[in-house]
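In: The following block contains a protein sequence and its predicted model.
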Amino acid sequence: MTASYCVVGGGISGLAAAHRLRATLGNAVDITVFEPADRLGGVLRTEMLGGIPVDVGAEAFVARRPEVPALLAELGLADRQRTTTGVRPLLYSGRLLRSLPQGTLSGIPSSPESMAGLVDTETLDRIAGEPARPLTFEPGSDPALGALVGDRFGAQVVARSVDPLIGGVYAGSAATIGLRSAVPGLAIALDGGASSLTEAVRRALPPTSSEPVFGAIAGGYQVLIDALVRSSGLRWVQSAVTQIDPVADGWLLRDTAGGFHRADRVVMAVPANVLARLATGFAPTAAAAASRIVSASSVVVAMAIPAGTALPDNSGVLVATGERLNAKAMTLTSRKWGSWGYAGKLELLRLSFGRFGDSRTRASDGELVAWAMQDLEAVFGVAVDPVEVRVQRWAAAMPQYRSGHASLATGLRAGLPPTVAVAGNFLDGIGVPACIAAADRAVAAVISATPAP
């Protein structure tokens, strides 16, 4: 009999899991993916803007991690990987544009010089004197990043250097995200006995490299989504799963259309809150862990504007905490990636809104576009005249990696039955590479599992 695998969730985690199942098991299995949306891909979404494909969800991946380049090569898409132009981002702080500090680790300074011009003299003196102050750090602990950095270097470093980077990645703040999730290399250095935070940062700084940090896909992430659908040979059921029950020979899934589906193995690739609801009956410990993970909403306002608009030759702008702007970040897409095939016609840019607890993500499309225009004029001194605008909302799409998150994820996985595994951006990292890694891990787990008696 052909084995049946069900994947609940059709975002990048679910599609990567479906691909890995097919690549590992061949045609000996049926693979069904449940996704109620009108498209597959989750927060990877490519739209046409001014006739140009633009990613309006995740737009880049960390190129130094192996997962995305390896997957692209496996799918025959290695030639689609693109790199940045090499221009650097800016920081908006104190109503001024500044160069993003160098010699920092996720915005945490390795010396007073790395914060020069960004913080006041008192803070610079505090950074300089930090190595002489006794450091009490319990190995294995996971304090909030903001509390640790604020205690050692001061509040200005958190607000003006660390928060802009953390907000861009997690749609949260250093006040809530845990050290081990935000900067794992720094945690390792502190565990290893670094005598000060300055020393730990210096130990954890990656070696200088000419290799690009970020990559993207020519044609947008839709190219990857389409390839994963083809490679997996999945069957898409455009319904949400409402209930999962153990049966003698596996699992029985019920969907919103009233259908029933039997599965030998299940990969859950849904948001944490959905996992918490679905797993309550058959994995209460895992469900309880999932229910403790909260998420932030975000909004992307993408614009196509006339070529030649007076913008700096930089990749974008990160916004410090407390500035009189509504956006948390601006990406000058054409400057960051280059104008492939449309140079001289249009320029593309994106503005990102929303941190955890930020009510501005609930504003109307008109308000968000107006804020975007105001922010662009405030930062760059130009009044842009968009050719086309797209507002893309991502409700509760950004999990918050609070203190103790790694232990929470470990307990969640441990609470699942052997023939059910979990993947998603709320486990080991929010980026696309981490989602692919989690999907591969989930597939390996369910393939090797022995059903519970």
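Out: Cool, the structure landed. Predicted model, so just to flag it, every value in this text is computed and none were measured.
In: C-alpha only now, for contacts and for neighbours.
Out: Noted.
In: which stretches of the stretch 251-400 of the chain form helices?
Out: Using DSSP state H, counting those that start in this stretch, the helices of the stretch 251-400 of the chain run over residues 272-279, 284-291, 333-337, 365-380.
In: Contacts for the first one, please.
Out: Where contact means CA atoms under 8 Å, 6 or more residues apart in numbering, the residues beyond helix 272-279 that reach it are 242-244, 268, 286-291, 293-294, 426.
In: Can you tell me which of the helices of the stretch 251-400 of the chain is nearest to Leu148?
Out: helix 284-291 (25.4 Å; CA to CA).
In: can you give me the angle that closest one makes with helix 272-279?
Out: 160 degrees (axes from the mean of the first three to the mean of the last three CA atoms, to 10 degrees).
In: Tell me the helices and strands packed up against helix 284-291.
Out: helix 272-279, helix 405-414 (3 or more CA pairs under 8 Å, 6 or more residues apart in numbering; DSSP states H and E).
In: The first one: which residues count as buried?
Out: Right, the one you point to is helix 272-279. 272-279 (16 or more other CA atoms under 10 Å).
In: returning to what we had before: export the helices of the stretch 251-400 of the chain to a markdown table and tack on distance to Phe260?
Out: As requested, those are arranged in a markdown table below (distance: least, CA to CA, whole Å):
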| stretch | distance to Phe260 |
| --- | --- |
| helix 272-279 | 15 |
| helix 284-291 | 22 |
| helix 333-337 | 45 |
| helix 365-380 | 39 |
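In: Alongside the first one, take a look at this:
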Amino acid sequence: MEKLKRRIVIIGGGLRGLTAAYEIDKAIRKQNLPFEYVVLEDRSAVGGMIHTIEMDGYAFDVGASAFDSRRADISGFFRELGLESEIQFSKGGKLVLFDGYAVIDDGMPTYHGIPLFPNGIWQANGLTFDAKLRAFMNSLFLSKNLHENPEYSTDNFLEFRLGREVVDYMAEPCYPDNVYGSMELMPVKLFDDNLVTIFGRAHIGKNKKEQLLRFADGSGQEYTFKGGLTTLIKSLAQHSEGHLYVNQKVKSLSSVAEDLLLIELNGRESMRAGSVLVTTNPQESLSFLEGLTSEVAIPKAESTSVGTVFFKINKTAVKNPPEGQGFVIPRKSSYHTTKVVVLNNKWPLLEQAEHYYILVEFGRRLEETLIELADALVMEIIKNEVKEILTLAEEPLQVIFYRWEKAVPHFSLQQRQEMLDDDYPVDREYAKRGVFVGGNGMAGYGMENAIIEGKRLADEAIRYMKEMEKNNSPN
């Protein structure tokens, strides 16, 4: 029984779970701790939304696609894993706006499509004069700090600072739900804290040009690995070799003693543990977490499905190639496509490739109609949109469709206010039982957040297990 109490179970083999496993493994080895750990993944392979395919000698990420150097600095983690030499940075400028009728390629410096400086508003060709005037005046004279109040969403914050048109046509298309969540449901500090630094106060551009230009969209701001993001997953999985178990779906989680948990697997098998880390999406974990305690209610999330379509196209067939990395498309257009990235224009390794390789993203919150259609029909719809946007003279050589069902959980703004509390009852009550709950959307989105959260969950579990070991020691 003592051995079972020293086991840490990690539920979920995505980037969060594998990062947590790596940190726990490192702590056990370095500190010579008497603990063991296992990772349970209900799918046939680890990696979550990271999926790399190989074609024509190249690696392509068709799920999660890149890290952003303007978000949290996690470079030390890659150095520790020995992967620093495998990193490649983006090139080819930035994504430009396709409003459904024409390409709008404004020359001013932007951050996620938003002009970095007040005078850049006047160069935004897609805005009406009234919208430009409102955005300019707000950015200069209004200084209400909405970012300090969690009752206001990022959407509220940006509308107050820059106006509705800027939000709809410039910001929203450049903030995909699967990477940042919904700006309508997230407080700005949780959504993207850089927005506070850049737009949080009046006169932000004055005497700060050089400091702010480091945020500008363009070459070098995104990075991945030469062999795709699977390089990271393989490295983490290798460190946990012998501890990973796939095709293991958790059915229930319960307490069988004060410091012992029972995990029911696949309806037949079971496993006991002293501590459990939950790293799966909230809509997946809700089913087995609800029964653990009746003292608090786990927040229920609504979820969005997203998809990608990968194209291989003859270069001579593209009559309207973008000068930058590709296009983003606003919600108010008639297109289902949200982003078109010409991978040859983005990644140096593909610069001399014989064909164009294009990745299209689609799927937004409250827009589930397309994602629910049959694969062949979705591919045909997206293919026709790409043919129109790029003015293709012939059919693509290859089209591959990928669906990520219920991949992006969304919590209400009120739920977020509760979850941001330092003494959040759910965290407190579950932690008392040795259960530490994370997962996509719980404390943010994106791969950077997944690594940070995986590290935090591992630290909390190790700290808890040490305390339990101390309490159970006969000395």
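Out: Ah, there it is. Treat the numbers as computed from the prediction; the structure is a model and nothing was measured.
In: Nearest to Thr198 of the first structure, out of the helices and strands packed on helix 284-291 of the first structure?
Out: helix 405-414 (24.4 Å).
In: After that closest one, which helix or strand is next?
Out: strand 420-422 (DSSP states H and E).
In: before we move on, the earlier item: if we compare the helices of the stretch 251-400 of the first structure, which one ends up closest to Arg39 of the first structure?
Out: So among these, helix 272-279 is nearest, using CA to CA, at 18.4 Å.
In: residues in the second structure aligned with the closest one?
Out: Aligning helix 272-279 of the first structure against the second structure (TM-score structural alignment) gives residues 282-289.
In: and the counterpart of Leu397 of the second structure in the first structure, what does it touch?
Out: Using TM-score structural alignment, the equivalent of Leu397 of the second structure in the first structure is Val387. Neighbour list for Val387 of the first structure: 50, 303-306 [criterion: CA under 8 Å, 6+ apart].
In: now do Pro417 of the first structure
Out: Pro417 of the first structure is in contact with 282-283, 452, counting by CA under 8 Å, 6+ apart.
In: hmm, 10 Å instead?
Out: If you count contacts by CA atoms under 10 Å, 6 or more residues apart in numbering, Pro417 of the first structure has them with 246, 266, 282-283, 286, 446, 449-452.
In: Return the distance of the aligned partner of it in the second structure relative to Asp259 of the second structure.
Out: Following TM-score structural alignment, the counterpart assigned to Pro417 of the first structure within the second structure is Ala431. Taking CA to CA, to the nearest Å as the measure, Ala431 of the second structure falls 11 Å from Asp259 of the second structure.
In: what touches both of those two?
Out: Common neighbours of Ala431 of the second structure and Asp259 (CA under 10 Å, 6+ apart) are Ser275.
In: which stretches of the stretch 1-150 of the first structure form helices?
Out: Going by DSSP H, counting those that start in this stretch, the stretch 1-150 of the first structure shows helices at 12-25, 67-74, 121-129, 145-153.
In: Tabulate the ones you listed in TSV, adding columns for mean neighbour count and distance to Phe260 of the first structure.
Out: Listed next are those as TSV, based on neighbours: other CA atoms under 10 Å; distance: least, CA to CA, whole Å:
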stretch	mean neighbour count	distance to Phe260 of the first structure
helix 12-25	24	20
helix 67-74	18	33
helix 121-129	16	61
helix 145-153	20	46
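In: count of residues packed around the closest residue to Ala276 of the first structure other than its chain neighbours?
Out: Nearest non-adjacent residue to Ala276 of the first structure, counting by CA to CA, 6 or more residues apart in numbering: Ala287, 4.0 Å away. Residues near Ala287 of the first structure, counting by other CA atoms under 10 Å, number 23.
In: check contacts around Ala287 of the first structure.
Out: 272-281, 412, 415-416.
In: which of the contacts of Val387 of the first structure show up in the second structure as well?
Out: Contacts conserved in the second structure for the contacts of Val387 of the first structure, counting by both residues aligned by TM-score structural alignment, their matches' CA atoms under 8 Å: 303-306.
In: Distance to Ile217 of the first structure and neighbour count added to those residues, as JSON lines?
Out: As requested, those are exported to JSON lines (distance: CA to CA, whole Å; neighbours: other CA atoms under 10 Å):
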{"residue": "Met303", "distance to Ile217 of the first structure": "19", "neighbour count": "27"}
{"residue": "Ala304", "distance to Ile217 of the first structure": "19", "neighbour count": "26"}
{"residue": "Ile305", "distance to Ile217 of the first structure": "22", "neighbour count": "20"}
{"residue": "Pro306", "distance to Ile217 of the first structure": "24", "neighbour count": "18"}
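In: and which of those is nearest Tyr401 of the first structure?
Out: So of these, ranked by how close each gets to Tyr401 of the first structure (CA to CA), first place is Met303, at 30.2 Å.
In: Show me what that closest one aligns to in the second structure.
Out: Met303 of the first structure maps onto Phe311 in the second structure, by TM-score structural alignment.
In: do Ala288 of the first structure as well
Out: Using TM-score structural alignment, Ala288 of the first structure sits opposite Ile298 in the second structure.
In: Assess the claim that its match and Val426 are in contact.
Out: Yes. Assessed by CA atoms under 10 Å, Ile298 of the second structure is found in contact with Val426 at 6.5 Å.
In: hey, what's in contact with both of these two?
Out: Val437.
In: re the thing from before, now render the helices and strands packed on helix 284-291 of the first structure as TSV, adding distance to Pro131 of the first structure.
Out: Formatted as TSV, those follow (distance: least, CA to CA, whole Å):
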stretch	distance to Pro131 of the first structure
helix 272-279	40
helix 405-414	29
